[in-house]
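> how would this look folded up:
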Amino acid sequence: MKKILVTTDFSDISKAAIRFAIQFASQTPCELLFYNADNSSHSDHKKNEQENKLKKFILAIYKTTKKQADKVRFIVENHVHVDKGIIAYAQKCNADFICINTSGPGIFNHLIGTTASKLITTSPIPLLVIPYTYRMKPIDLLLYASDITRIGVELPWVKKIAALFDANITVHHYNEFIDQGDFKNDFNTISQNYQSDKVSFYFKKLNIEFSLLNHLQVDLRKLKPSILVMFTKQNRDWFERHFLSSKTKEFGFDTNVPILVFRK
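Predicted coordinates for the structure are as follows:
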């Protein structure tokens, strides 16, 4: 059974991550740990009040979703650094995922300087980043944005996630040399080796006049996948340059698609 640590600060925006976790658990056996951390001191009495507040907050959201609150826990902790507290507790309870919301419109431009951005670049545990615009719907399609170099290592991880929901996978790769000589042959070989009834490939020529984000956003809006899957460790600098930079903020990459970030 999967275990998801779902973070909240009691804000309306944080309800998006909670709704996504509830949808996730409604489709596959899963334990949800609803977690609140702040950097103010709490007496035992105050902590109990916070735990009751958290429980009331979560159950009110469950009521709006008409889903049952099965296998749930409520945790309140005090930490000077909230991101470190989240990671520490996720490791302590052996969570499979951390689920967190963005802070407002523009999923990546509003990550800059937030707890979510810190977790993306430091968490050893896969991170589900949920935009504030998320609305519940069945999880049935994963879009895996890949640079192809580690397809044999990464795709099996994506398949494991997709199998939880019997979902399809579409692998997207963007390259300015997509139609040239050996590149074209290599892409055809990769597609033939890894495609299946559940896995399809989409190779698109990268127009250098437009950013990678622009290409990706067009496809996200067209396909409306349930989750966008990305890997960051081997290309951390690339990820930060494209998704956490000031240029990204200016571009305003905005989508209502939840993002699953693996750091391998």
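> only C-alpha atoms for contact and neighbour calcs from this point on.
Noted.
> how many neighbours does T170 have?
Around T170 there are 19 other residues, counting by other C-alpha atoms under 10 Å.
> Doesn't it lie inside a strand?
Yes: under DSSP: H, G, I helix; E, B strand; the rest coil, T170 sits within a strand.
> for comparison, sequence B:
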Amino acid sequence: MEAILVPTDFSDNSKPGLRFAIRLAARNKAALVFAHIFQPKRPYTGDAEALKKADIAKAQLKLEAFIRKVYNSLKVEPGEYTCKILEGFKADITILDYCQNHPDIKLIIISTRGASFSNKILGTNTGNLITKSPIPVIAIPKDYRNKPLLNVLYATDLENLDEEFQRVLDFAKPRGLSIELLHFSSPSTLALEKNLRRDVLESKTGYPLTIRIEKNDSHHPMSKNLQQQIEKIKPSLVVLFTNQNRTFYERLFLSSMSEGLSFKSQTPLLVFKK
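Next up is the predicted model:
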């Protein structure tokens, strides 16, 4: 069975991600792994190993109680899930290491709480996962309120369309979500736009979709143009593919659209690695 990893720091801000994951997993009977990153905050003296084990055991009990309260608040019968305490000094690295050693993890769902300018550059846990994770990440806004999951908005530059659309389809179809494809037209993509046909894509995939082509407003950053469309269309989920092979200076001066949106949008954001 495929599994979804859902990190929590026990804060209220992390609860939207937990609630979203519980409802999403119920749609296709996925297993959930709720994880808390244990970061030792004090040097241990004496029997250091025993003291650390005791702290980890306390964290395990706290995590299990925290998750039970979330399920109770939703008034839903728990599906298959486990609670894991992961030891590490950096949450994002610890999460990625765990996923690498557990190939059954096919998705990470994590809440985002916003970020300062410096944190956007150096990376928050959510931002770092978006720009580093080889498996898809769903970022849930801290103020998100549960809504029916009906449709996904797939924003694309039309490059590698067949491969990307198949991955979107693999996510949406088992969950019964409709797909709307969004592209911002520009002179550099006119040739690709001519080959974009809804009937051809539907014939290839056997799945209905809507195509929306909008003129790109060059006076605004792409993230703002996309945000305007999100507010207009009101999708349940936005899907993006991000290029993770950027240098530090590219991240500093040319922020990833998907990473930037994870701090602004009130709509859950699903990010795949290109």
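> would you list every one of the helices in the stretch 1-150 of the second structure?
Taking DSSP state H, counting those that start in this stretch, the helices of the stretch 1-150 of the second structure run over residues 15-28, 48-74, 91-101, 117-122, 125-132.
> ok, the aligned partner of F210 of the first structure in the second structure to I67 of the second structure distance?
In the second structure, the residue paired with F210 of the first structure is H220, using TM-score structural alignment. Distance of H220 of the second structure to I67 of the second structure, computed by C-alpha to C-alpha, to the nearest Å: 42 Å.
> which of those two has more neighbours?
The residue with more neighbours, out of H220 of the second structure and I67, is I67; 21 against 10, by other C-alpha under 10 Å.
> To which residue of the first structure is that one aligned?
That one, I67 of the second structure, aligns with I58 by TM-score structural alignment.
> can you check K142 of the second structure too?
Taking TM-score structural alignment, the alignment pairs K142 of the second structure with Y132 from the first structure.
> Tell me who's in contact with that match.
Shown in contact with Y132 of the first structure (C-alpha atoms under 8 Å, 6 or more residues apart in numbering): I13, S14, K15, A16, A17, N101, T102, S103, G104, P105, N256.
> Output these in a markdown table, with neighbour count appended to each entry.
Output for the contacts of Y132 of the first structure, formatted as a markdown table (neighbours: other C-alpha atoms under 10 Å):
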| residue | neighbour count |
| --- | --- |
| I13 | 19 |
| S14 | 21 |
| K15 | 23 |
| A16 | 26 |
| A17 | 26 |
| N101 | 28 |
| T102 | 26 |
| S103 | 21 |
| G104 | 16 |
| P105 | 17 |
| N256 | 20 |
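> nearest to T170 of the first structure, of those?
The closest of the contacts of Y132 of the first structure to T170 of the first structure turns out to be N256 (C-alpha to C-alpha; 17.7 Å).
> how near is K53 of the first structure to F74 of the first structure?
10 Å.
> How many residues are close by D92 of the second structure?
22.
> Quick check: closest non-adjacent residue to it.
Spatially, and ignoring its direct neighbours in sequence, D92 of the second structure is nearest to N125 (5.2 Å; C-alpha to C-alpha, 6 or more residues apart in numbering).
> counterpart of that neighbour in the first structure?
For N125 of the second structure, the aligned position in the first structure is T115, judged by TM-score structural alignment.
> how far away is that match from A37 of the first structure?
Using C-alpha to C-alpha, T115 of the first structure is found at 11 Å from A37 of the first structure.
> Overlap of the contact sets of the two?
Contact criterion C-alpha under 8 Å, 6+ apart; residues shared by T115 of the first structure and A37: V82.
> Distance of L206 of the first structure relative to K137 of the first structure?
From L206 of the first structure to K137 of the first structure the distance is 31 Å (C-alpha to C-alpha).
> I259 of the first structure now?
I259 of the first structure is 15 Å from K137 of the first structure, by C-alpha to C-alpha.
> More neighbours: these two, which one.
A direct count of neighbours by other C-alpha under 10 Å for I259 of the first structure and K137 places I259 higher, at 22 against 11.
> What's the match for that one in the second structure?
So, by TM-score structural alignment, I259 of the first structure is matched to L269.
> quick one: contacts for that match?
L269 of the second structure touches V137, I138, A139, I140, L237, V238, V239, L240, S258, L261, S262, counting by C-alpha under 8 Å, 6+ apart.
> can you count the residues close to the fourth one?
In this case it means I140 of the second structure. Neighbour tally, I140 of the second structure, other C-alpha under 10 Å: 32.
> Relative to its centre, which residue of the first structure is most distant?
G181 (35.4 Å; C-alpha atoms, centre = their mean).
> Against T149 of the first structure, how distant is that one?
Distance, G181 of the first structure to T149 of the first structure, by C-alpha to C-alpha: 18 Å.
> Next: Q23 of the first structure.
Counting by C-alpha to C-alpha, the gap from Q23 of the first structure to T149 of the first structure is 32 Å.
> So between those two, which is more surrounded?
Each of Q23 of the first structure and T149 has its neighbours counted (other C-alpha under 10 Å); Q23 has more, 18 against 9.
> Contacts only, for the residue nearest to the more buried one when sequence neighbours are not counted.
Of all residues not flanking Q23 of the first structure in the chain, M136 sits nearest, at 6.5 Å (C-alpha to C-alpha, 6+ apart). Shown in contact with M136 of the first structure (C-alpha under 8 Å, 6+ apart): R19, F20, Q23.
> The stretch 151-274 of the second structure: strands as residue ranges?
151-155, 178-185, 209-215, 237-242, 269-273 (DSSP state E, counting those that start in this stretch).
> Deepest-packed of those strands, please.
Mean neighbour count (mean count of other C-alpha atoms under 10 Å) peaks for strand 269-273 among those, with a mean of 23.
> C99 of the first structure pairs with which position in the second structure?
Checking TM-score structural alignment: C99 of the first structure goes with I109.
> And that match, how close does it get to K194 of the second structure?
Computed as C-alpha to C-alpha, the I109 of the second structure to K194 of the second structure distance reads 36 Å.
> Looking at those two, which one has more neighbours?
I109 (25 against 8).
> From A59 of the second structure, how far out is the more buried one?
According to C-alpha to C-alpha, I109 of the second structure and A59 of the second structure sit 21 Å apart.
> Then I105 of the second structure?
Noted for I105 of the second structure: a distance of 22 Å to A59 of the second structure, by C-alpha to C-alpha.
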